[in-house]
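Visitor: 3D model of this:
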Amino acid sequence: MNEEKWPERGEIVIGTVVRVNPYSAFISLEEYGNKEGMIHISEVAGKWVRDIRKFVKVGDKIVVKVMDVDREKKHIALSLKRVRKYDSEEKMREYKKKLKSEKMLKLLANKLNLSVEDVNKKITVEIEDKFGNVFDAFQMSLTPQGYDLLIRKGINEDLAKAIKSIAEEQLEIKEANIKSILELKSYKPDGINIIKNILNDAKKQFELEIKYVSAPRYSLGIKTKNAKAGERKVKEASELIIKKIEESGGEGKVE
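Guide: Model prediction:
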């Protein structure tokens, strides 16, 4: 951390509550060399606050807004009540990603028999230049397409394999919910059974979840950690279902 670095007025920052007095709370700002900022009781909540300890406690990790910075007096005025919920959640997500990235870089250093300093100099800079940030590169390596992109962007294969190995231990791929709505019609007396049988066959063949929405609409869905493969599977299933419906004298289309 750079001890000479100071936050800017209006900036959203994260810190840890280190002291709480009757009319103020002091926050250690990890992003700025653990410089301390102060929240006055009037900046804690949008209503009258009788006991500041009901809102902040020592050890709490909180997101605050920088209201004023006086470098000569070494004073940083902060506000808790002026932080929007969205900004607070986004800042907390960024902070958690940063911590996770630092942990994965340490593991990467161990795997490659390098010091953390060497990894930061030789590898972190390269990853950030090519992918924006370390976390995204690790997360990207979990899918076949993302791993291939690492290679295409110039990450050597040994490093890409090490990144993928660590990501598999430390991260989870979020499941994507892929859906398609079909309109299916059959003009035969047993049309309902024809449609039902065709859908059941597709369900077994493609391992899909198929639901009746409302005549003549049916929903095809799949949860998968590989979104592109899931999209292909739903597309292939939809095309096959429509083909079989048409062969039986009916009509079908994707909404």
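Visitor: please count neighbours and contacts with C-alpha atoms only from this point.
Guide: Fine.
Visitor: now stretch 11-29: buried residues?
Guide: Neighbour counts over stretch 11-29 (16 or more other CA atoms under 10 Å) mark 12-17, 20, 24-29 as buried.
Visitor: and it, end to end?
Guide: Across stretch 11-29, the terminal residues are separated by 12 Å (CA to CA, to the nearest Å).
Visitor: got the contact list for Ala237?
Guide: With contacts defined as CA atoms under 8 Å, 6 or more residues apart in numbering, Ala237 is in contact with 202, 206.
Visitor: alongside the first, I'd like the structure of this one:
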Amino acid sequence: LIKTRNRMPHLSCRFYADKYPQVEDTVVVTVRSIAEMGAYVSLLEYNNIEGMILLSELSRRRIRSVNKLIRVGRSECVVVIRVDEDKGYIDLSKRRVYTKDLIECEERFAKAKAVYSILRHVADQLGYDSDNQLEDLLNRTAWHFDRKYNKKAASYEVFKKAVNDESVLDECDIDDATKEKILENIRKRLTPQAVRIRAGKAMIYNIQLEVMMLIIPLCSDVEVSCFGYDGIDAVKAALSEGLKCSTEEMPIKINLIAPPLYVVTTSTFERAEGLAAVNATLERIRESIESNNGRFRIILAPKVVTDWDEEDIKRKLELLELESAEVPGDDDDDETEGMVAPAGLDRQYDKEQHNVVREKEEEEASDGD
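Guide: Next up, the predicted model:
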């Protein structure tokens, strides 16, 4: 006889208290199939309920190839344009998603998924055997904080605080055993690792040192002229002076990116001490380079590489706004990977465009007569 292993039921639930998204919400979906009218998708944050991206909502520009815009199995950020809860219809749009919505959607989804994964694992450990039990756990914990702060995925920040302050979960209507399981899983998944503090990119040409504090690997182009003769020696001396701040507990590294770019980094478990060490290093570099009539300028202050703050979002938005000027799907290059949409989908759209042109031509001809 072959013994079969008893498997726990696969529990599932939505990420948020609302069963359906609201109009103008940005959501993450996975494309399931492509039909004549558009693409059928599953809303990942809402327990994989079905939605549809209409053909006319795929792109802001003329569609040359549907397969370049959307593929089966790919995840997309889309915006909700219509919800019929009675019939279960959800119409979505890809072309109406703007850069700021895209970034905010991806960040919220990542946080909500992390919280959901923790609580779903807790439900498995506690032996829950129904989706209703998982939903009740979410309602008493994650959704409680979402309602309290009136923001989706607000529970993520609360769970992060619970790593060091267990009392933040006291207001949840759960028993001690459940609370301990939640805290145990939070510590495993959300305890911060050693943070990496980056003092950015230093720009040096002939005793000229400009430190650019960037979390993301991007920087502006800077032109610096070389007028001196002994500049490189002064630069080496300044960097060597900065390295004297390095200790076994707080190692400081200064690496060359590309002349005149340098980056100052350290790894630490204590954010405040790490920032202080990097600032001390920069101060030594400044004193040394300026004593040799060089130039030192900090453009952005040292910060933790893993921080996700408003300033970072703004910089990413500005860059993505420039990139969004070129809408995907406008090029003529053929792509072959992924599933191919029905041939009639492209032909149908071209036929509609052709009919519109013909109607305009006939109207102009009749006006001329």
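Visitor: re earlier: so which of the buried residues of stretch 11-29 of structure 1 comes closest to Ile181 of structure 1?
Guide: Nearest to Ile181 of structure 1 among these is Ile12, at 42.5 Å by CA to CA.
Visitor: structure 2: which residue goes with the closest one?
Guide: Structural alignment (TM-score structural alignment) places Ile12 of structure 1 against Thr26 in structure 2.
Visitor: grab the nearest non-local neighbour of its match.
Guide: Spatially, and ignoring its direct neighbours in sequence, Thr26 of structure 2 is nearest to Val79 (4.3 Å; CA to CA, 6 or more residues apart in numbering).
Visitor: ok, now Pro22 of structure 1?
Guide: Using CA to CA, 6+ apart, the nearest residue to Pro22 of structure 1 is Ile52, at 6.6 Å.
Visitor: that neighbour touches Val44, doesn't it?
Guide: Yes - with contact defined as CA atoms under 8 Å, Ile52 of structure 1 counts as touching Val44 (7.4 Å).
Visitor: now the element after the helix or strand harbouring Asp118 of structure 1, going C-ward?
Guide: Remark: Asp118 of structure 1 resides in helix 116-119, with elements defined by DSSP states H and E. Sequence-wise, the next helix or strand downstream of helix 116-119 of structure 1 (DSSP H and E) is helix 125-131.
Visitor: packing partners for that following helix?
Guide: With contacts taken as 3 or more CA pairs under 8 Å, 6 or more residues apart in numbering; DSSP states H and E, helix 125-131 of structure 1 sits against helix 134-140.
Visitor: any idea how far Arg93 of structure 1 is from the equivalent of Lys100 of structure 2 over in structure 1?
Guide: In structure 1, Lys100 of structure 2 lines up with Tyr86, judged by TM-score structural alignment. To Arg93 of structure 1, Tyr86 of structure 1 is 11 Å away according to CA to CA.
Visitor: and the strands in structure 2?
Guide: For structure 2, strands defined by DSSP state E occupy the ranges 26-34, 38-43, 49-54, 75-84, 89-93, 195-204, 208-212, 252-258, 261-268, 295-298, 303-304.
Visitor: and of the ones you listed, who's closest to Ala114 of structure 2?
Guide: Closest to Ala114 of structure 2 of the strands of structure 2 is strand 26-34 (CA to CA; 14.6 Å).
Visitor: show me where structure 2 has helices.
Guide: Using DSSP state H, the helices found in structure 2 span residues 66-69, 99-125, 131-140, 142-149, 155-162, 176-190, 231-243, 271-291, 310-323, 343-368.
Visitor: format these as a markdown table; extra columns: distance to Ile197 of structure 2.
Guide: Listed next are the helices of structure 2 as a markdown table, based on distance: least, CA to CA, whole Å:
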| stretch | distance to Ile197 of structure 2 |
| --- | --- |
| helix 66-69 | 38 |
| helix 99-125 | 22 |
| helix 131-140 | 35 |
| helix 142-149 | 30 |
| helix 155-162 | 20 |
| helix 176-190 | 19 |
| helix 231-243 | 15 |
| helix 271-291 | 7 |
| helix 310-323 | 15 |
| helix 343-368 | 50 |
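Visitor: Leu261 of structure 2: which of those is closest?
Guide: Among the helices of structure 2, the nearest to Leu261 of structure 2 by CA to CA is helix 231-243 (11.8 Å).
Visitor: that older thread, residue in structure 2 paired with the residue nearest to Pro22 of structure 1?
Guide: Alignment note (TM-score structural alignment): Ile52 of structure 1 maps to Val66 of structure 2.
Visitor: any idea how far Ser42 of structure 2 is from that match?
Guide: The gap separating Val66 of structure 2 from Ser42 of structure 2 is 19 Å, by CA to CA.
Visitor: Glu102 of structure 1 matches what in structure 2?
Guide: Using TM-score structural alignment, the partner of Glu102 of structure 1 in structure 2 is Tyr116.
Visitor: okay, now that match: neighbour count?
Guide: Number of residues near Tyr116 of structure 2 (other CA atoms under 10 Å) recorded here: 24.
Visitor: how close does the match of Ile12 of structure 1 get to Gly231 of structure 2?
Guide: Thr26 of structure 2 is 53 Å from Gly231 of structure 2, where distance means CA to CA.
Visitor: from Ile12 of structure 1, how far off is the match of Lys100 of structure 2?
Guide: According to CA to CA, Tyr86 of structure 1 and Ile12 of structure 1 sit 11 Å apart.
Visitor: OK, contacts around Gln170 of structure 1?
Guide: Taking CA under 8 Å, 6+ apart, we find Gln170 of structure 1 in contact with Met104.
Visitor: what does the helix holding Asp118 of structure 1 contact?
Guide: Residues contacting helix 116-119 of structure 1 (CA under 8 Å, 6+ apart): 105-106, 108-109.
Visitor: would you list these in a markdown table and tack on distance to Val119 of structure 1?
Guide: Formatted as a markdown table, the contacts of helix 116-119 of structure 1 follow (distance: CA to CA, whole Å):
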| residue | distance to Val119 of structure 1 |
| --- | --- |
| Leu105 | 7 |
| Lys106 | 8 |
| Leu108 | 8 |
| Ala109 | 6 |
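Visitor: which of those tops the neighbour count?
Guide: Leu105 (24 neighbours).
Visitor: residues in contact with that residue?
Guide: 116, 119.
Visitor: measure it to Asn133 of structure 1 for me?
Guide: Leu105 of structure 1 is 12 Å from Asn133 of structure 1, by CA to CA.
Visitor: for Asn226 of structure 1, same thing?
Guide: 22 Å.
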